[in-house]
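Visitor: what's the 3D shape of this:
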Amino acid sequence: MRKLPKDTTLLIVENDDVFREQLSKVMASRGFDPIPAGTVAEAAAAIEARPPAFAIIDLHLGEGSGLEVIDMLKKQRKSARALVLTGYGNTPTAVAAVKLGAVDYLAKPADGDEIVDALLAAEGVQPPAPENPISPEEAKRVHIERFLERTDGNITKTAQLLNMHRRTLQRILKREPELGKDPG
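Guide: Here you go, the predicted model:
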C-alpha cells in the first residue's frame, strides 16, 4: 500500500448515487476522507467550504461538466490532484481535463487501486497501465447495463438518464443482444 499524505480529503463528484456511494466506501477503505457530491453546485459548495487535496470527478454531471469542477478546484487549491473518471472517454475531453489540471483521465469502471495509483503518482509520472484494460465498447456496455438495472429495464427512462434518444439506445441494444437480458 502506498503512503498517503497528511491531507487525504477527497472530493468525489458523481451523479450516479449508487456509484458515488460505492466509490466513497472504496476510497475510505484505502485511507482517504471522502466528500461526496452529486452535482456541480454541491461540488462548488464543498470546494468553497474546504478545498480538498484530491478529487475524483465524473465528466458528465447532468446539469454541468466535470471540467467546471476541475477549474473551480484548481482556483481554490492549485496543488489539488484531480482525476477525471468517465464512461464517455474521448480525446478532446481528456486533453481539456489535463489542460485544466487533471492528473489523469480513467474510463469507468476503474478499480480502486488504479484510482489510488493515479491520484498518488509522482508529478509528471504516469501510473502503470491497468493489467486488464477494458475496451471502450466494454465500458459503454457496463455503463448502459448499470442504468438499465436502475430503471428495471425501462428503455425510455434509461435513454433519458443517459441523455440519448430512445431509438439510439434501442439500436445499441439491438446490436448487443446480451445487454438488458437477465443472465439467469
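
Visitor: switch to C-alpha atoms for all contacts and neighbour counts from now on
Guide: OK.

Visitor: roughly how far apart are the nearest residue to D17 once chain neighbours are set aside and I56?
Guide: Using C-alpha to C-alpha, 6 or more residues apart in numbering and skipping the chain neighbours, the partner closest in space to D17 is G38 (7.1 Å). Using C-alpha to C-alpha, to the nearest Å, we find G38 at a distance of 12 Å from I56.

Visitor: E149 now?
Guide: E149 is 24 Å from I56, by C-alpha to C-alpha.

Visitor: more neighbours, the two?
Guide: A direct count of neighbours by other C-alpha atoms under 10 Å for E149 and I56 places I56 higher, at 28 against 12.

Visitor: ok, and that one, which helix or strand is that part of?
Guide: Secondary structure from DSSP states H and E places I56 in strand 54-58.

Visitor: Let's see this one next, to set against the first:
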Amino acid sequence: MQLRTFIVEDNATIRENLIGTLEELAGVKALGWAENERDAKSWLVANPIAWDLTIVDLFLKQGSGLGVLEQIRVRSPSQRVVVLSNYATSDMRKRCTELGADAVFDKSNEIDALVEYCMAMSEAAGPAP
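Guide: As a prediction, the model looks like this:
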C-alpha cells in the first residue's frame, strides 16, 4: 500500500530529496507539502482523512512544527505523525511526543530509520484494495 503522506518542510532541497527517497524506497505517495505552519494547518484541516502519514519539521519559514502537531493531535488511530528535524534533542523529542508525535527522527543521522518506519507502516497496512 502507498502511504498517503503530507510533508511540512520549508527547505525545498531537503523536501524534494525526502519525497524522492520515500517514494522510491518506502511506498510513500506525497499528497502535498507546506513550508509554514499556517499552510500546513490549513491543508490538514481541509483534508482530515486524506492522509496516512504527516512528516513535520520543527523550524519553518513562519510558525513552528509544534503548532502543526497541536493541530492534528486528535486524529484517526491509523494516522501517524512523525517529526524530522535537526533539533531532535531529548527535550524536544519529549515535547513532540507530548504533542502527539508517534516518532521523532534527526535529519542528520536518522533518515534510514525514517525510511524503515515508513516501510513498516506501509507493510502493516497491507496491499491496496
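
Visitor: TM-score for these two?
Guide: TM-score of the superposed chains, computed with TM-score structural alignment, normalised by the length of structure 2, equals 0.76; 115 aligned residues with a C-alpha RMSD of 2.0 Å.

Visitor: Give the residues shared as contacts by G38 and I56 of structure 1.
Guide: Contact criterion C-alpha atoms under 8 Å, 6 or more residues apart in numbering; residues bridging G38 of structure 1 and I56 by contacting each: V13.

Visitor: Now do the same for the residue nearest to D17 of structure 1: its match in structure 2.
Guide: Aligning on TM-score structural alignment places G38 of structure 1 opposite E35 in structure 2.

Visitor: For that match, the count of nearby residues, please.
Guide: Neighbour count for E35 of structure 2, taken as other C-alpha under 10 Å: 21.

Visitor: contacting residues for the residue nearest the centre of structure 1?
Guide: Residue closest to the average C-alpha location in structure 1 (C-alpha atoms, centre = their mean): L85, at 3.0 Å. Contacts for L85 of structure 1 (C-alpha under 8 Å, 6+ apart) come out as 56-59, 105-108, 110.

Visitor: how near is E98 of structure 2 to S122 of structure 2?
Guide: Here the criterion is C-alpha to C-alpha. By it, E98 of structure 2 lies 25 Å from S122 of structure 2.

Visitor: Does anything pack onto the next helix or strand after the strand holding I56 of structure 1? Which helices or strands?
Guide: Using DSSP H and E, the helix or strand that follows strand 54-58 of structure 1 towards the C-terminus is helix 66-76. Judged by 3 or more C-alpha pairs under 8 Å, 6 or more residues apart in numbering; DSSP states H and E, the packing partners of helix 66-76 of structure 1 are helix 40-49, strand 54-58, helix 91-100.

Visitor: possible to save the ones you listed as a markdown table with distance to G64 of structure 1?
Guide: Listed next are these as a markdown table, based on distance: least, C-alpha to C-alpha, whole Å:
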| stretch | distance to G64 of structure 1 |
| --- | --- |
| helix 40-49 | 6 |
| strand 54-58 | 10 |
| helix 91-100 | 14 |
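
Visitor: any idea which of those is most buried?
Guide: Compared across the helices and strands packed on helix 66-76 of structure 1, strand 54-58 shows the largest average neighbour count, a mean of 27 (mean count of other C-alpha atoms under 10 Å).

Visitor: Many thanks, I have nothing further to ask.
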